[in-house]
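# missing the sequence, but the structure's below:
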């Protein structure tokens, strides 16, 4: 799994990087078929008095891409909200995969077994 963490109008400290990696471990515990994760952290300034922190992630899976974004006043709160949303999305994708893969039919009904 490749992990890329980048900042937009924001300096990434080692503490922020470790926080994101620790939080992503929770998602990887539930589903380990992840190819690539790209996390973008940034600051949006729609108005000078209202600074919002933004966190977004793109998770590439086999045959699918999950995109989640979150906004908050605090960067750590935005990351926490992002990870909660991502965890729900990954679990939903995992249950879809498991529901799609049906058990194989071993014998057709009414067919006699040959010994």
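Now that the structure is in, tell me what you want to look at. The shown structure was predicted, so the numbers you read here are calculated from the model rather than taken from an experiment.

# rest of the way, CA atoms for contacts and neighbours
Will do.

# most centrally placed residue in this structure?
residue 86 (3.9 Å; CA atoms, centre = their mean).

# sec struct for that residue, please.
helix (DSSP: H, G, I helix; E, B strand; the rest coil).

# just to check, it is in contact with residue 68?
Yes - between residue 86 and residue 68 there is a contact under CA atoms under 8 Å: 6.3 Å.

# mind checking what secondary structure residue 53 has?
strand.

# sec struct for the closest residue to it other than its chain neighbours, please.
Spatial nearest neighbour of residue 53, chain neighbours left out: residue 43 (4.6 Å); criterion: CA to CA, 6 or more residues apart in numbering. Under three-state DSSP, residue 43 falls in the strand class.

# looks like residue 43 contacts residue 70 (just checking).
No - Residue 43 is beyond contact range of residue 70, at 11.6 Å (criterion: CA under 8 Å).

# presented hereafter is structure B, for comparison with structure A:
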């Protein structure tokens, strides 16, 4: 299923946190980086959570879910500031997508047993 239009769906939700328009645009601007790796990303969902009972260094948690053809990717990051947590989350998801694309390329170039049997001459 190849989509012709390049609409990228980014869903931002807040848990115990009021989402401001600037925070939403910050998340959407940062998430543009993820779409350069895989053109087959269906949806990116970012959940921002503020837990006032946690320690100050882990007060804000950003969770990211990437729905992609194949296994979905999930990541979570905690920080003392919401914007910092979002930036760290996008970096983490970016590294995960990069690793996945390298693994796909390496798998494509891997020599298979049937290729080795066909290349080897029969000795008898």
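Received it, and whenever you're ready, just let me know what you need. Just so it is clear, the model here is predicted, and its values are computed rather than measured.

# list the TM-score for the superposed pair.
TM-score for the superposed chains, counting by TM-score structural alignment, normalised by the length of the first structure: 0.82, backed by 108 aligned residues with a CA RMSD of 2.2 Å.

# before we move on, back to that, which neighbours do residue 43 and residue 70 of the first structure share?
Taking CA atoms under 8 Å, 6 or more residues apart in numbering as the contact rule, residue 43 of the first structure and residue 70 both touch residue 54.

# okay, and the aligned partner of residue 71 of the first structure in the second structure sits in which element?
Matched to the second structure by TM-score structural alignment, residue 71 of the first structure sits across from residue 78. Using DSSP states H and E, residue 78 of the second structure maps to strand 73-79.

# map residue 59 of the first structure onto the second structure.
Using TM-score structural alignment, residue 59 of the first structure lines up with residue 66 in the second structure.

# so who does the equivalent of residue 9 of the second structure over in the first structure touch?
In the first structure, residue 9 of the second structure lines up with residue 2, judged by TM-score structural alignment. Residues in contact with residue 2 of the first structure (CA under 8 Å, 6+ apart) are 35, 36, 37.

# what about residue 2 of the first structure, distance to residue 54 of the first structure?
Here residue 2 of the first structure is placed at a distance of 22 Å from residue 54 of the first structure (CA to CA, to the nearest Å).

# same deal with residue 74 of the first structure?
Applying CA to CA to residue 74 of the first structure and residue 54 of the first structure gives a distance of 9 Å.

# quick one, which of the two is more surrounded?
It is residue 54, of residue 74 of the first structure and residue 54, that has more neighbours when counted by other CA atoms under 10 Å, with 24 against 13.

# the more buried one reaches residue 45, doesn't it?
No - Residue 54 of the first structure lies out of contact with residue 45 (CA under 8 Å); the separation is 10.3 Å.

# give the residues shared as contacts by the two.
Here residue 54 of the first structure and residue 45 share no contacting residue, scored by CA under 8 Å, 6+ apart.
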